[in-house]
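J.: Give me the fold of what follows.
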Amino acid sequence: MTGLPAAGTTAAADKRIAFRAGLTSGRIQRFPGAFNPLVAKLIQEIGFEGVYVSGAVLSAELALPDIGLTTLTEVAGRGQQIAGVTDLPVLIDADTGFGEPMSAARTVTVLEDAGIAGLHLEDQVNPKRCGHLDGKAVVPVEDMLRRLTAAVTARRDPDFVICARTDAAGIEGIDATVARAEAYAEAGADLIFTEALHTVAEFEKFRAAVDIPLLANMTEFGRSELIPAPVLEQIGYNAVIYPVTTLRLAMFAAERGLREIFAEGTQSGLLDRMQQRSRLYELLQYERYSEFDSDLFDFALGRNQ
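T.: Down below sits the predicted model:
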């Protein structure tokens, strides 16, 4: 008898090894954001290299702005749900570490226990803001180094990836941001995430100046040009996240559908824009549950459901 199909079969340690190997493979690692575990299963089925869990998305799911209102418990719980259903490595947004350096250290251990492959910590002042908005402030380099050092020291699995995010580019300029990245790498960061670079030329400049794996954020409606993954790979970037894309797609479709139901009194005109029941069951691997316990589930998929 095989295990429950809802659970991934790859151990957390092996996912972390795969994440690290991907960062040095010469191929860009694409991490779309998953706003729930089902989306993570779809990301894996399509063939992406990893799954991202965005703090902005988690906040939005709770109808909160992305200003540091979520807790470590909420983030770890959602991360564990998503990591548990996929064989892909999961990278998670840990904001500023949920407090002082000791809190950042605890964040690492909690997220390791949740089966996460890596996290990123940022150098914003608390309360943080969305990285593509004005009004951000960054902590002094020394404060971020204490935050990072605590996180690196707390790591038990040496393959757990600690990414340092810097929001300094729009505040202090590229040269100062490069200096921050170099200091963060010296403190033990495995990956650098420079938020809100604008153009291909800025991404190229940063890549030329920093000798450590780099992550690009291709979020919509922000400050960064939406650069295709092959171009980022050619520049030399190692990973790219699409943090809010799936939530935006889903919410746009949901809003249009709800407005039509409100106006027309029926969803009958929306059926060709819906995932069919049979496709949902396929993604859920419903029939494998029947194989696991035929006494509990005993059915066959219909053709036109």
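J.: Going by C-alpha atoms from here, please, whenever you check contacts or count neighbours.
T.: OK.
J.: secondary structure element for residue 151?
T.: helix 141-154 (DSSP states H and E).
J.: buried residues in that helix?
T.: Neighbour-count burial for helix 141-154, with 16 or more other CA atoms under 10 Å as criterion, is recorded at 144-152, 154.
J.: and that helix, what other elements does it pack with?
T.: In terms of contacts (3 or more CA pairs under 8 Å, 6 or more residues apart in numbering; DSSP states H and E), helix 141-154 is packed against helix 101-113, strand 161-166, helix 174-186.
J.: If you count contacts, what does the helix or strand following the last one end up packed against?
T.: So the one you mean is helix 174-186. With elements assigned by DSSP H and E, the helix or strand that comes after helix 174-186 is strand 191-194. When contacts are defined as 3+ CA pairs under 8 Å, 6+ apart, strand 191-194 packs onto strand 161-166, helix 174-186, strand 214-217.
J.: run this one through as well so I can compare:
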Amino acid sequence: MNQAALIAGPIGPIENPTTMLRDLVCSAKLSFLMEAHDGLSAAIVKQAGFKGLWASGFSISSALGYRDANEASWTEVVDVVERMADASGLPILVDGESGFGNFNNARLLAIKLLQHGAAGVCLEDKLFPKRNSFVGDRHPLVDIDEFCGRLRAVRDTTGNDLVLVARIEALIAGYGLGEALRRAEAYAEAGADAILIHSRKSHANEILAFAKQWQKLPIVIVPTKYYRTPVSAYRDAGISTVIWANHAMRAAVAGMRAVCGRIATEESVAGIEPEVATLEEVFDLMGYEELVSAEERYLPKHL
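T.: Below you'll find the predicted structure:
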């Protein structure tokens, strides 16, 4: 084992995370990315058996106490991604929002993400500052040529060292399938590796219609609202990657609310102890055994 990797965390850096992510996103077999928002959730996703992570802007913002409206800075996001990479050893596709500004902000974000362990970045074609796609009806899109400039800036700066996903918000903004396809063509020409097509409807009809007409690049989807659609429909449509985009964070909110409420009401933790993770489970997840072993190796015996 590379001893330097132990300094970074319980897992440490991995070799070729970008290659691993590219293989997932570009595979002919349907792949899944699971959301995480900090080192702990990333380690849990790894333990559950997922092969890749989605660093959700919504979830990271929520965990930091911000709204998903570019209130969290890109530097805060980069810091969280680094902890996720170290704690999980999984390739990470990062929600890069709209790039936190113009082409220059987007390429700076991409460089820093690459330096801090990310394997890919997803940029969406909204104006900065953006708002969560499921909040309100004001979702103005950026000009196609300007967004293509952001994509080209990221590609020129990072080369093939970072998987670049272009997220189309035309369906969210109400422009329809024709505009979504027009933007997909432009983004492919600008150097995107894959297209993420997003929808806020409770059924997958417009997503499947897009997939039927678009075959130039791998398609990534986020079925947060149309979650009742069977996964077999995505396989039949030739979709490449499904992102489960916010469920770890939402599960944490529900679990913490329930536990905190009971403790406040019962004025005791005796009743909830059998229902929460043991300390030993947390120790195992975070690699405390390695620390104990390292102390035996490196600390003088009399300390």
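J.: could you list every residue that touches the aligned partner of residue 244 of the first structure in the second structure?
T.: Aligned against the second structure by TM-score structural alignment, residue 244 of the first structure finds its counterpart in residue 246. Listed by CA atoms under 8 Å, 6 or more residues apart in numbering, the contact set of residue 246 of the second structure reads 35-36, 56, 58-59, 224.
J.: what's the matching residue for residue 214 of the first structure over in the second structure?
T.: Residue pairing (TM-score structural alignment): residue 214 of the first structure is matched to residue 219 of the second structure.
J.: what separates its match from residue 283 of the second structure, distance-wise?
T.: 38 Å (CA to CA, to the nearest Å).
J.: And the two? Which one has more around it.
T.: For residue 219 of the second structure versus residue 283, neighbours defined as other CA atoms under 10 Å are more numerous around residue 219 (27 against 11).
J.: Pull the contacting residues for that one.
T.: So, once contact is read as CA under 8 Å, 6+ apart, residue 219 of the second structure ends up touching 194-197, 211, 239-241.
J.: If we use 6 Å, what do you get?
T.: The contact partners of residue 219 of the second structure, taken as CA atoms under 6 Å, 6 or more residues apart in numbering, are 194-196, 239-240.
J.: Would you tell me which one of those residues comes nearest to residue 16 of the second structure?
T.: Nearest to residue 16 of the second structure among the contacts of residue 219 of the second structure, counting by CA to CA, is residue 194 at 18.8 Å.
J.: Can you list the buried residues in stretch 227-238 of the first structure?
T.: For stretch 227-238 of the first structure, by 16+ other CA under 10 Å, it's 229, 232-233, 235-238.
J.: whoops, stretch 22-33 of the first structure was the one
T.: 22-23, 27-33.
J.: Using a markdown table, please lay out the residues you listed together with secondary structure and distance to residue 286 of the first structure.
T.: Shown next, in a markdown table, are those (DSSP: H, G, I helix; E, B strand; the rest coil; distance: CA to CA, whole Å):
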| residue | secondary structure | distance to residue 286 of the first structure |
| --- | --- | --- |
| 22 | helix | 31 |
| 23 | helix | 34 |
| 27 | coil | 34 |
| 28 | coil | 33 |
| 29 | strand | 30 |
| 30 | strand | 28 |
| 31 | strand | 26 |
| 32 | strand | 24 |
| 33 | strand | 24 |
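J.: Tell me the one of the residues you listed nearest residue 43 of the first structure?
T.: Of all the buried residues of stretch 22-33 of the first structure, residue 32 has the smallest distance to residue 43 of the first structure: 7.2 Å, by CA to CA.
J.: ok, that closest one to residue 218 of the first structure distance?
T.: Distance from residue 32 of the first structure to residue 218 of the first structure, by CA to CA: 10 Å.
J.: residues shared between the contacts of those two?
T.: Here residue 32 of the first structure and residue 218 share the contacting residues residue 242, scored by CA under 6 Å, 6+ apart.
J.: What lines up with residue 207 of the second structure in the first structure?
T.: Correspondence of residue 207 of the second structure to the first structure, assessed by TM-score structural alignment: residue 203.
J.: helix, strand or coil for its match?
T.: Three-state call for residue 203 of the first structure (DSSP: H, G, I helix; E, B strand; the rest coil): helix.
J.: How much space separates it from residue 236 of the first structure?
T.: Taking CA to CA, one finds residue 203 of the first structure at 9 Å from residue 236 of the first structure.
J.: likewise residue 252 of the first structure?
T.: 33 Å.
J.: In stretch 171-188 of the first structure, which residues are buried?
T.: 174, 177-178, 180-185, 187-188.
J.: now stretch 100-109 of the second structure
T.: 100-103, 105-109.
J.: How far off centre is it?
T.: The chain centre lies 18 Å from the centre of stretch 100-109 of the second structure; the measure is CA atoms, centre = their mean, to the nearest Å.
J.: that older thread, reformat the helices and strands packed on strand 191-194 of the first structure as a markdown table; add distance to residue 139 of the first structure.
T.: Converted to a markdown table, these look like this (distance: least, CA to CA, whole Å):
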| stretch | distance to residue 139 of the first structure |
| --- | --- |
| strand 161-166 | 10 |
| helix 174-186 | 11 |
| strand 214-217 | 21 |
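J.: And these: which comes nearest residue 76 of the first structure?
T.: Residue 76 of the first structure lies closest, by CA to CA, to one member of those: strand 161-166, at 15.5 Å.
J.: hmm, who's touching the closest one?
T.: For strand 161-166 of the first structure, the surrounding residues in contact (CA under 6 Å, 6+ apart) are 118-123, 189-194.
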